[in-house]
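Student: test case, fold it:
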Amino acid sequence: MHEDPKRRRLAAMRACDRILSGERPLSMRDRLAALDVPDDLPDLYGDGPVTALEDRVAALLGTQAAVFFPTGTMAQQVALRFGADRSGGRAVALHPLSHLEQHERQAYAQLSGLRAVWPTTEPRNATGAEIRALAEPVSTVLLELPLRDAGFVLPTWDELGEAAAATRAIGARLHLDGARIWESVPHLGHGLAELAGLADSVYVSFYKTIGGISGAALAGTAELAAYARVWRHRYGGQVFQQWPAALTALAGLDRELPRIPDYVRHARTVATALATLPGARVFPEPPHTHRFRLWLPHAADALNDAALALAEEEKVWFAGGWRDAGVPGMALTEITAAEPALAWTADDVVEAGARFLGRVGPGS
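Tutor: The predicted structure follows:
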């Protein structure tokens, strides 16, 4: 029987003494044991800890309300459907590299009958000028902060404000795909409430960045929240109990939000050090968040094998998840400089990088 490569990789990471990219994987037992579980009754169809989480998110974002969803895909669909139902327009403006196009199987189109208009195909979010230049009316403009599949890139605060003003000028709603909005604040230089205040609705994730086990929220007006609760039920998201997801999300907000500025600052140190490795390229430089892309001139399989060997034999996790970059001879991965990376100096990164590349086979 063949060993599952994913389980082998996670086991190797869990056993490592040092981790550069990513978080140490925790078992289900570890996750639940770490929770401060109250003696109260668990949530029943969305009350209790779920309500507490919704109130916490609404307060952080400065919105009238927030609604918990089991998945971000469901929350995004509801946000776009709300705009379409209110305006009667079935077109929405989003980026071809957006999460909805790349990772949600175009659910907005397949289940809600909406149609995408692309303001730009450049590897960045649309500008105000591009939004104003749309050739047809749209009900919602969606911006992903950061745009993950372009390299976790963010606009400047002024550019974001111009995009928001342009969206209002064309009579559309602005929806922020803020799955990783938590880590966008340092680059933009404004708080969560100021950022959310530019938009009509915001989706946030609880397992990305803050370390919850699952779940998301859609935040905005009380009208949006009432609509979202109806459609959450229709989509099958009115789950009987979700207290583990809610409690880990609340714990993550307490634990991770204060640390994120340190992660973002340290990501710049890590990126600068990685850029000195032979043939390496990082993007963006400096990183906009605590995540960025790294390219190396080797085959993806050889780099993944080297990462696993370094982990299993030396208890050091460097970087995994390598894939072909679409450029001959180059492979790409995403680096996440989270809590474990804070212990790494620039010299540590360079030294471990040399040992990692020393395990890559010749001619790879």
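Student: going forward, measure contacts and count neighbours with C-alpha atoms only.
Tutor: Noted.
Student: separation between Leu308 and Ala79?
Tutor: Counting by Cα to Cα, to the nearest Å, the gap between Leu308 and Ala79 amounts to 41 Å.
Student: how about the strands in the stretch 251-364 of the chain?
Tutor: In chain order, the stretch 251-364 of the chain shows strands spanning 281-283, 291-296, 316-317, 323-324, 331-336, with DSSP state E, counting those that start in this stretch as the criterion.
Student: of all the ones you listed, which lies closest to Gln64?
Tutor: Distances from Gln64 to each of those were compared using Cα to Cα; the minimum, 30.5 Å, belongs to strand 291-296.
Student: geometric centre of the chain: which residue is closest?
Tutor: If you average the C-alpha coordinates of the chain and look for the closest C-alpha using Cα atoms, centre = their mean, you land on Arg180, 3.8 Å from that point.
Student: please enumerate the helices of the stretch 51-200 of the chain.
Tutor: Using DSSP state H, counting those that start in this stretch, the helices assigned to the stretch 51-200 of the chain run over residues 72-87, 99-102, 107-112, 128-132, 157-169, 185-188, 192-196.
Student: winner for burial among those?
Tutor: By mean neighbour count, with neighbours taken as mean count of other Cα atoms under 10 Å, helix 72-87 ranks first of the helices of the stretch 51-200 of the chain at a mean of 22.
Student: one more, please, to line up against the first structure:
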Amino acid sequence: MTDGSEQDGRRRRLAAWRKAERTLWRAPVESTVGERLAALAAAADAGSATGVYDLDEWTDVYGDGIVAELERRVARTLGTEAAAFFPTGTMAQQVALRCWAGRTGNATVALHPLSHPEVHEGGALSVVSGLRTTHPTAAHRLPTADEVRACDEPFGTLMLELPLRDAGFVLPSWDELTAVVDAARERDAVVHFDGARLWECAPHLGRTLPEIAELADSVYVSFYKSLGAMSGAALAGPASLVAEARVWRHRYGGQLFQQYPAALSALLGLERELPRLPEYVAHAKVVAAALADGFRAAGVPWFRVRPEPPHTHQFQVWLPYGAELLTEAAVRQAEETGVALFRRWFEDAPPGVAVTEVTVAAAGLEWTRRDVLYAVADFAGRLQGQEAGAGPTAGGPRPSP
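Tutor: Sure, this is the predicted structure:
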């Protein structure tokens, strides 16, 4: 932001997004504590239309009750023998990869350098779990079968992030995915899916969630990234692996006394958001195409929508401006017009280029192509005004035809 502390900037952004009349996505962080708890209890009560659990039941203690019910529901949804709830995905994946290292006798994990453990976990795989990593490819996509076969050292586990978030939420085709899994098997390796966003992969892959999960030896899924839960994750796979993972979960400090708010919100997400994800994925393609056409019409000197079309309901947008300028334009657009087209922007290579992630969810379904084009024109005008040192021209939100 151009002024104030980072905390002040965050509060300003949240206030702008919260008050926006039109947005592509309503993030859970836009609610207050009281609002979130009240909405959760009202929506999740078994006596309501969307109810998922009897709120007169006792709270959980060390993973029983509602947590155990969530684990059963996840295993049933993914078609696996069992599932274990974890407070974080970082812990779930470390436990999974550590268990497989013990079973295969090989502590090397083959994964993409842009995968979550390599970029966002502070080297935890090696520092905490004693694992090594190798990279079959550095291209901005998942590795191919040939790249897995050509990996120059043995590995016990191949980890595939589906979709690969930092490369633009990209996915392989179904045939490519099955070929990669087969290549790992040829090397006597097990396969683990980092499925933090696995829930929305089915439309692109053209298969059901159980069919996708069946390819791997284990799968991790997140509850808050796509399903809108408060927090939490699950590790799913064979019953013997999940039983071992529960032991390691305790050793890693993940055997929490009570977790019923997170579990309840996860059950609600499975019930309410999961069935709608294909709808979000389809509309994300409409939004992405309109964004590209809008940038072209506005004369933006260079841009990228990646991938085009999107593989899931999330994708990246790249623009040749500084992140601070882009974020300021996005916040001002929300504040002055009630339209939140983009959220926060971040600097990335090459220098002078910034990237943002676009999510299309329930709120985004109201946007027509015309709405997107109008919002892009307004946003681009703000960029040009800020670059010239003039105040941007603000316009009100344009209604859908």
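Student: returning to that earlier point: would a markdown table of the strands of the stretch 251-364 of structure 1 with mean neighbour count and distance to Pro261 of structure 1 be doable?
Tutor: As requested, the strands of the stretch 251-364 of structure 1 are exported to a markdown table (neighbours: other Cα atoms under 10 Å; distance: least, Cα to Cα, whole Å):
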| stretch | mean neighbour count | distance to Pro261 of structure 1 |
| --- | --- | --- |
| strand 281-283 | 21 | 19 |
| strand 291-296 | 24 | 12 |
| strand 316-317 | 24 | 23 |
| strand 323-324 | 16 | 29 |
| strand 331-336 | 23 | 13 |
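Student: any chance of these in CSV with distance to Thr120 of structure 1 as columns?
Tutor: Formatted as CSV, the entries for the strands of the stretch 251-364 of structure 1 read as follows, by distance: least, Cα to Cα, whole Å:
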stretch, distance to Thr120 of structure 1
strand 281-283, 20
strand 291-296, 21
strand 316-317, 37
strand 323-324, 25
strand 331-336, 24
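Student: looking at these, which is nearest to Ala245 of structure 1?
Tutor: Shortest separation from Ala245 of structure 1 across the strands of the stretch 251-364 of structure 1 is recorded for strand 331-336, at 22.4 Å, computed as Cα to Cα.
Student: got the angle between the closest one and strand 291-296?
Tutor: If you take axes from the mean of the first three to the mean of the last three Cα atoms, to 10 degrees, strand 331-336 of structure 1 sits at 150 degrees to strand 291-296.
Student: strand 331-336 of structure 1 vs structure 2, mean deviation?
Tutor: Plainly put, strand 331-336 of structure 1 ends up 1.0 Å away from its match in structure 2 on average once the two are laid over each other (mean Cα distance after the TM-score superposition for structure 1).
Student: what range in structure 1 does stretch 105-124 of structure 2 sit on?
Tutor: Applying TM-score structural alignment, one finds that stretch 105-124 of structure 2 aligns to the residue range 88-107 of structure 1.
Student: can you get me a residue count around the counterpart of Arg148 of structure 1 in structure 2?
Tutor: Taking TM-score structural alignment, Arg148 of structure 1 has Arg165 as its aligned residue in structure 2. Using other Cα atoms under 10 Å, the number of residues around Arg165 of structure 2 comes to 20.
Student: distance of the counterpart of Ser201 of structure 1 in structure 2 relative to Ala184 of structure 2?
Tutor: The criterion is TM-score structural alignment: under it, Ser201 of structure 1 has Ser218 as its aligned partner in structure 2. Distance, Ser218 of structure 2 to Ala184 of structure 2, by Cα to Cα: 14 Å.
Student: ok, now Gly102 of structure 2?
Tutor: Per Cα to Cα, Gly102 of structure 2 is found 18 Å from Ala184 of structure 2.
Student: counterpart of Arg185 of structure 2 over in structure 1?
Tutor: When the structures are aligned by TM-score structural alignment, the residue of structure 1 matched to Arg185 of structure 2 is Arg168.
Student: what's the nearest residue to its match if we skip its chain neighbours?
Tutor: The shortest distance from Arg168 of structure 1 to any residue other than its chain neighbours is 7.7 Å, reached at Leu174 (Cα to Cα, 6 or more residues apart in numbering).
Student: list the contacts for the aligned residue in structure 1 for Glu308 of structure 2?
Tutor: Following TM-score structural alignment, the counterpart assigned to Glu308 of structure 2 within structure 1 is Glu285. With Cα atoms under 8 Å, 6 or more residues apart in numbering as the criterion, the residues that contact Glu285 of structure 1 are 268, 271-272.
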